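Student: Can you look at this prediction? I've put the sequence above it.
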Amino acid sequence: MTATTAPSTAATPRVLLAAGTAAVLASAVNVGIALAVPALGLPVLPQLMPAGVVAFTVVAAVVGAIGWQLVRRRSADPRRLLTRLVPIVLAVSFVPDVALGVATATGTGPAPVLALALMHLTTIVVAVAVYARVLPVRNRAA
C-alpha cells in the first residue's frame, strides 16, 4: 500500500497574505486616483466608481499572487520568467483601456482612461513589491 501525499498547503497562508496586502495597498491608491478624477473636474466613467475599483483591484491581486506562486513553484528560473511575464501582463491589461479610450474619446477625452491605466500600473507595481517581499523568488538548483 502506497501512501499518497496531498500537495503542500504550507504556502497558502503566505499567498493569502501577499494577495491581501497587495489588494489593500493597491485599492487605497486606486480609490485615491478614482476620487481625484472628479475632484479635478474631469469626466467620470462608470469604471472609476470606488466599489468597482476595489473589486477589480482585489481580483487582480489574488490572481496575481496565485500566478506568482505558480511561477515560483514550477519554473526552473522564476526570476527570469517573472521579469518577462510582469511587463507582458501589464501591457495586456492596457488593452481594455485603449479600447475604452477609442470608444469614449469624443465624449470624455483621455483623462478618465489615463486614470484607469494609472490604476493598472499602480496595482502591478504594488503587487510585485509585496509579492517579492512575501513570496520571494529563488531559482532551483540545476
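Tutor: Alright, I've got the coordinates.
Student: Every contact and neighbour count from this point should use C-alpha atoms.
Tutor: OK.
Student: ok, then the element right after the one helix or strand residue 107 maps to?
Tutor: Take DSSP states H and E as the rule and residue 107 turns out to sit in helix 78-108. Using DSSP H and E, the helix or strand that directly follows helix 78-108 along the chain is helix 111-134.
Student: A further structure is provided below for comparison with the first:
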Amino acid sequence: MWHQTTLTLPPRPRGFHLITRDVQVALPELRQVRTGLLHVWIQHTSASLTVNENASPDVRRDFERYFNHAVPDGWRAFEHTLEGDDDMPAHIKASLLGPSVTLPVRHGALALGTWQGLYLCEHRDHGGPRTLILTLHGERT
C-alpha cells in the first residue's frame, strides 16, 4: 500500500513544536498498516523536523536556546540578509536538523518510543504556514 497526503500546519512562533498528533489526525490511513514506514517531508528551507522527548516542555525550550546560541541571528559575516536577521540562521538550523524523518509503523500506529514525539522546528520569527508531505508505505492489516 502507498498513500500520500499534504498537511499544512498553521503558523507557529519560533521554537520546537510537537506535531505528532497533527500528523496522526491528517493520516487516518495509518490505522490500515500492519507494518510499514511513514516518511514526513517539510517543503521549506527555514524550518525542519526531528524526533525527540515528548513529555517535558523544558526540552523544547532548551533546544531553542541551544540553536540560537550556536547560530545567532544577525551574525555580521552572513551575506544573505535581505529577508531579515533570522533568515540565514534559519537556513543553517534547518540544514543541521534536516527536512525529513522516517518513522516506523506497527499495528496501525506510529512505533515511537514512550517519550518520543515528532517536532516541527520553526526557525523564523514569522515563518508562516508550513507544508508537510506525508508518504505512507506498508503492508495492510
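Tutor: Arrived safely, thanks for sending. Predicted model only: the values in this text are computed from it and were never measured.
Student: Could I get the TM-score for this pair?
Tutor: Superposed pair, TM-score by TM-score structural alignment, normalised by the length of the second structure: 0.36. Supporting alignment: 85 aligned residues with a CA RMSD of 4.6 Å.
Student: re earlier: in the helix holding residue 107 of the first structure, what's buried?
Tutor: Residues of helix 78-108 of the first structure classed as buried by neighbour count (16 or more other CA atoms under 10 Å): 78-79, 82, 86, 90, 94, 97-98, 100-101.
Student: tell me which strands and helices the longest helix seen in the second structure is in contact with?
Tutor: Taking DSSP state H as the criterion, the second structure has its longest helix at helix 57-70. Judged by 3 or more CA pairs under 8 Å, 6 or more residues apart in numbering; DSSP states H and E, helix 57-70 of the second structure is in contact with strand 15-18.
Student: contacting residues around the strand it packs on?
Tutor: 54, 60-61, 63-64, 117-123 (CA atoms under 8 Å, 6 or more residues apart in numbering).
Student: what would the residues you listed look like in TSV with neighbour count and distance to residue 102 of the second structure?
Tutor: Below are the contacts of strand 15-18 of the second structure laid out as TSV (neighbours: other CA atoms under 10 Å; distance: CA to CA, whole Å):
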residue	neighbour count	distance to residue 102 of the second structure
54	19	17
60	19	20
61	13	24
63	14	21
64	18	23
117	19	12
118	23	10
119	21	13
120	23	14
121	28	16
122	25	19
123	28	21
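Student: List just the nearest of those residues to residue 97 of the second structure.
Tutor: residue 121 (8.5 Å; CA to CA).
Student: who does whichever helix or strand the closest one is part of touch, helix- and strand-wise?
Tutor: Residue 121 of the second structure is part of strand 116-122, with elements assigned from DSSP H and E. Other helices and strands packing on strand 116-122 of the second structure, by 3+ CA pairs under 8 Å, 6+ apart, are strand 15-18, helix 20-26, strand 47-53.
Student: what comes up buried for the second one?
Tutor: Okay, so that is helix 20-26 of the second structure. Buried, per 16+ other CA under 10 Å, within helix 20-26 of the second structure: 20, 23.
Student: in the helix or strand just after that helix, what counts as buried?
Tutor: Next helix or strand after helix 20-26 of the second structure toward the C-terminus (DSSP H and E): strand 33-42. The neighbour-count check on strand 33-42 of the second structure (16+ other CA under 10 Å) flags 33, 35-42 as buried.
Student: hang on, the earlier thing: and the contacts of the longest helix of the second structure?
Tutor: Contacts for helix 57-70 of the second structure (CA under 8 Å, 6+ apart): 15-17, 53, 93.
Student: Make CSV out of those and add distance to residue 106 of the second structure and neighbour count.
Tutor: Shown next, in CSV, are these (distance: CA to CA, whole Å; neighbours: other CA atoms under 10 Å):
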residue, distance to residue 106 of the second structure, neighbour count
15, 30, 21
16, 26, 24
17, 24, 19
53, 20, 17
93, 31, 22
